[in-house]
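Participant: would you be able to build a 3D model of this:
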Amino acid sequence: MEKDYVYSFDQPFEEININVEKDITLNALLFKTNTTSKGLILYFHGNAGAIHEWGTRASLYTENKFDILFVDYRGYGKSDSFYEEESELYNDAQKVYDYAKTRYDEKNIIVLGFSLGTGFAAYTAAKNRPKLLILEAPYYAWNDFIASIAPVPKMLINYEIPSYKFLKEVTCPIQIFHGTHDFLIKPEENSKRLEALYPEKIKHTMIKGAGHNGIYITKQYYDELKNLLERY
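Facilitator: Prediction:
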């Protein structure tokens, strides 16, 4: 995507460039609720597409009184550079979280990850103190299932991204959503294994009939999310 690409959405937004290293910035979009905000949801998206597409689902969260920040990883959308080391993924996740804390009290931040982004979200929640971690279609560890996943950027193939290790350090509540018909990141091999490791801190909700990319368009997810965010 060209740097001069102009975003267009049905609701107001702010485009932000977050500096993560010298001469490297990540492009992000902040959408604000039209009522009194309860805080921020920091959204780590999946492998496919960039935030010009992910941003179209912002209303799911702003309608529930939360602002939401979508960020593109290196090599995605208008973000700079590419990843050469796994440690750079974690550095970037922390820098984005640090930016979020300059605008919101940490006690009002929720971290959310979908698919690829669940590992980044788990790491971020482990190293900080958000009030809630939401994982949608999470993997046990990236390298555990990489052989069976759809094509991904070469830069990510050899990374471990061990979500199961990160979740051990998470102190906030964890909510997992996973589709019953997710044949890409299979719940039995991933989210249910995570739940079994940490049953005291994880609530696991299966979204009936949903495939890997179909969780957020179901009525069940809409209702579950609404009920969840009302509590926070």
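Participant: hey, let's count contacts and neighbours off CA atoms from now on
Facilitator: Fine.
Participant: contact partners for K3?
Facilitator: K78 (C-alpha atoms under 8 Å, 6 or more residues apart in numbering).
Participant: actually H204, sorry about that
Facilitator: H204 makes contacts with 175-178, 191-192, 195, as judged by C-alpha under 8 Å, 6+ apart.
Participant: closest to K65 among these?
Facilitator: Q175 (18.4 Å; C-alpha to C-alpha).
Participant: can I assume K38 sits in a helix?
Facilitator: No - counting by DSSP: H, G, I helix; E, B strand; the rest coil, K38 is not part of a helix but coil.
Participant: which ones are touching it?
Facilitator: 65-67, 108, 232.
Participant: just give me the closest of these to F166.
Facilitator: N108 (21.0 Å).
Participant: in this structure that closest one contacts L42, no?
Facilitator: No - N108 lies out of contact with L42 (C-alpha atoms under 8 Å); the separation is 10.7 Å.
Participant: higher neighbour count, the two?
Facilitator: Between N108 and L42, counted using other C-alpha atoms under 10 Å, the more crowded position is L42 (24 against 18).
Participant: please identify the helix or strand for that one.
Facilitator: strand 40-44 (DSSP states H and E).
Participant: against which helices or strands is that strand packed?
Facilitator: Strand 40-44 sits against strand 67-71, helix 86-103, strand 109-114, helix 117-127, with contacts defined as 3 or more C-alpha pairs under 8 Å, 6 or more residues apart in numbering; DSSP states H and E.
Participant: mean neighbour count and distance to I161 for these - can I get that in TSV?
Facilitator: Below are those laid out as TSV (neighbours: other C-alpha atoms under 10 Å; distance: least, C-alpha to C-alpha, whole Å):
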stretch	mean neighbour count	distance to I161
strand 67-71	26	18
helix 86-103	17	8
strand 109-114	25	13
helix 117-127	25	6
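Participant: and the ones you listed as a markdown table, adding distance to T218?
Facilitator: As requested, the helices and strands packed on strand 40-44 are exported to a markdown table (distance: least, C-alpha to C-alpha, whole Å):
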| stretch | distance to T218 |
| --- | --- |
| strand 67-71 | 20 |
| helix 86-103 | 28 |
| strand 109-114 | 15 |
| helix 117-127 | 20 |
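Participant: following up with a second sequence; could you model it the same way so I can compare the two?
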Amino acid sequence: MKTKAILTLLFVLTLQFFNAQMDDKFYQPKKELKPIENMKYENLSLPVDKDTITAIFIRPAAAKPKATILFFHGAGGNVSSYTFMIKPLVDDGFQVVMVDFRGYGKSSGTPTHKNVAEDGQRFFDIITKREDVKNTKVLLYGASLGSQIATHLSRINKDKISGLIIDGGMSSFADIASAFAPDYKSVIEQALASVYAAKEDIKFTQGLPKLFIYSKNDRTVPYSQGELMFANASEPKQFLEFSEDHLLAVKEKPADVVKAVEALLK
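Facilitator: Sure, this is the predicted structure:
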């Protein structure tokens, strides 16, 4: 009887594990916002279900922006943790909208793979209809974990955007989890089998200009995942390599990053 009870308990725990899709292992939000200095920005909020997601709309000094970048940040922190990545682009004339999904910064609720995808599309629909956005070219920028939703939205909205930027992005939720827990790869892959994967979504962005930014010295996302993303992507595409750690291309090669982003618009 004890053996049967133990097996039943393990079965129930396994079902809970699979249903949860390990959301809490991927999203590590922080509520406290750092000061955002030397940039003009507007606070935005959007109701979703019983929660609210927030964003900041950062404007360049130029009256007419070169394009609009919708920026999706990584697993930790909040929008204020990633403003260093977009400042050179704002200085170059791009306007940037950075979103905090549920649980991050001023946004309420708890992030899950499902609500991030749903909220991401709703956010995209509302932002791109704004008067100060709808007559501009739109680029999606996914940093680290944000690569998953950015690529997913690019697949769905391919004809509404002008380019996709993947900076230090993992090839899938399952791939990055397996990289850190290789002994549990088969279990992880089963648990996350139904979750959108950038390495698959990127295959459906034909004709969309794409930029991939990766470092061989990245200690967070294996360089091989960047190679896989690039291999799965169709032309036109660019690959920008740098040598610093995760998401630090803009500190090592700010001019090269800006130039590569500008090339998406040509």
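Participant: so what number do they get for TM-score?
Facilitator: TM-score of the superposed chains, computed with TM-score structural alignment, normalised by the length of the first structure, equals 0.85; 218 aligned residues with a C-alpha RMSD of 2.3 Å.
Participant: closest one to S59 of the first structure among the helices and strands packed on strand 40-44 of the first structure?
Facilitator: Of all these, the one in closest proximity to S59 of the first structure, counting by C-alpha to C-alpha, is strand 67-71 (9.1 Å).
Participant: before we move on, back to that, could you work out the most separated pair of the contacts of K38 of the first structure?
Facilitator: Between any two of the contacts of K38 of the first structure, the greatest separation by C-alpha to C-alpha is 13.0 Å, found for D67 and Y232.
Participant: elements contacting the host helix or strand of S224 of the second structure?
Facilitator: Using DSSP H and E, S224 of the second structure sits within helix 223-232. On a contact count with 3+ C-alpha pairs under 8 Å, 6+ apart, helix 223-232 of the second structure meets helix 198-201, strand 210-215.
Participant: most tightly packed of these?
Facilitator: Neighbour counts (mean count of other C-alpha atoms under 10 Å) averaged over each of these peak at strand 210-215, with a mean of 24.
Participant: can you tell me the centre-most residue of the second structure?
Facilitator: G146 (1.3 Å; C-alpha atoms, centre = their mean).
Participant: isn't it up against G76?
Facilitator: No - contact status for G146 of the second structure versus G76: not in contact, 10.4 Å apart, counting by C-alpha under 8 Å.
Participant: rewinding a little: show me what contacts the alignment partner in the first structure of the residue nearest to the centre of the second structure?
Facilitator: Aligned by TM-score structural alignment, G146 of the second structure pairs with G117 of the first structure. Under the criterion of C-alpha under 8 Å, 6+ apart, the neighbours of G117 of the first structure are 44-47.
Participant: cool, and S79 of the first structure?
Facilitator: Counting by C-alpha under 8 Å, 6+ apart, S79 of the first structure touches 24-27, 72-73.
Participant: give me the secondary structure label for the aligned partner of L46 of the second structure in the first structure.
Facilitator: By TM-score structural alignment, L46 of the second structure lines up with I18 in the first structure. The three-state assignment at I18 of the first structure reads strand, by three-state DSSP.
Participant: I figured I18 of the first structure hits L29, correct?
Facilitator: No - in this structure I18 of the first structure lies outside contact range of L29 using C-alpha under 8 Å: 10.4 Å.
Participant: how far away is the match of L46 of the second structure from K95 of the first structure?
Facilitator: For I18 of the first structure, the distance to K95 of the first structure equals 8 Å [C-alpha to C-alpha, to the nearest Å].
Participant: which residues sit in contact with the aligned partner of P173 of the first structure in the second structure?
Facilitator: Taking TM-score structural alignment, the alignment pairs P173 of the first structure with P209 from the second structure. Listed by C-alpha under 8 Å, 6+ apart, the contact partners of P209 of the second structure are 162-164, 235-237, 264.
Participant: can you show me which of these carry over to the first structure?
Facilitator: Retained in the first structure by both residues aligned by TM-score structural alignment, their matches' C-alpha atoms under 8 Å are the following of the contacts of P209 of the second structure: 162-164, 236-237.
Participant: most surrounded residue in those residues?
Facilitator: Result: L164 is most packed of these (other C-alpha under 10 Å), 30 neighbours.
Participant: is it true that it touches L211?
Facilitator: Yes - here L164 of the second structure lies in contact with L211, judged by C-alpha under 8 Å, at a distance of 6.3 Å.
Participant: related to what we said a few turns ago, may I see the buried residues of the helix holding S224 of the second structure?
Facilitator: Residues 223, 225-226, 229-230, 232 are the ones in helix 223-232 of the second structure that count as buried (16 or more other C-alpha atoms under 10 Å).
Participant: where does the helix or strand just after it sit relative to the chain's centre, distance-wise?
Facilitator: Downstream of helix 223-232 of the second structure, the next assigned helix or strand under DSSP H and E is strand 237-242. Distance of strand 237-242 of the second structure from its chain centroid, counting by C-alpha atoms, centre = their mean, to the nearest Å, is 17 Å.
Participant: what of stretch 123-131 of the first structure?
Facilitator: Centre-to-centre, stretch 123-131 of the first structure and its host chain are 12 Å apart (C-alpha atoms, centre = their mean).
Participant: contacts only, for the closest residue to L265 of the second structure other than its chain neighbours.
Facilitator: Counting by C-alpha to C-alpha, 6 or more residues apart in numbering, S162 is the residue found nearest to L265 of the second structure once chain neighbours are left out, at 6.6 Å. By C-alpha under 8 Å, 6+ apart, the contact set of S162 of the second structure is 137-139, 208-209, 264-265.
Participant: and S162 of the second structure, how far from A263 of the second structure?
Facilitator: Per C-alpha to C-alpha, S162 of the second structure is found 11 Å from A263 of the second structure.
Participant: dump the residue contacts of Y104 of the second structure.
Facilitator: So, once contact is read as C-alpha under 8 Å, 6+ apart, Y104 of the second structure ends up touching 29-31, 77-78.
Participant: N227 of the first structure: what secondary structure?
Facilitator: Applying three-state DSSP: N227 of the first structure is helix.
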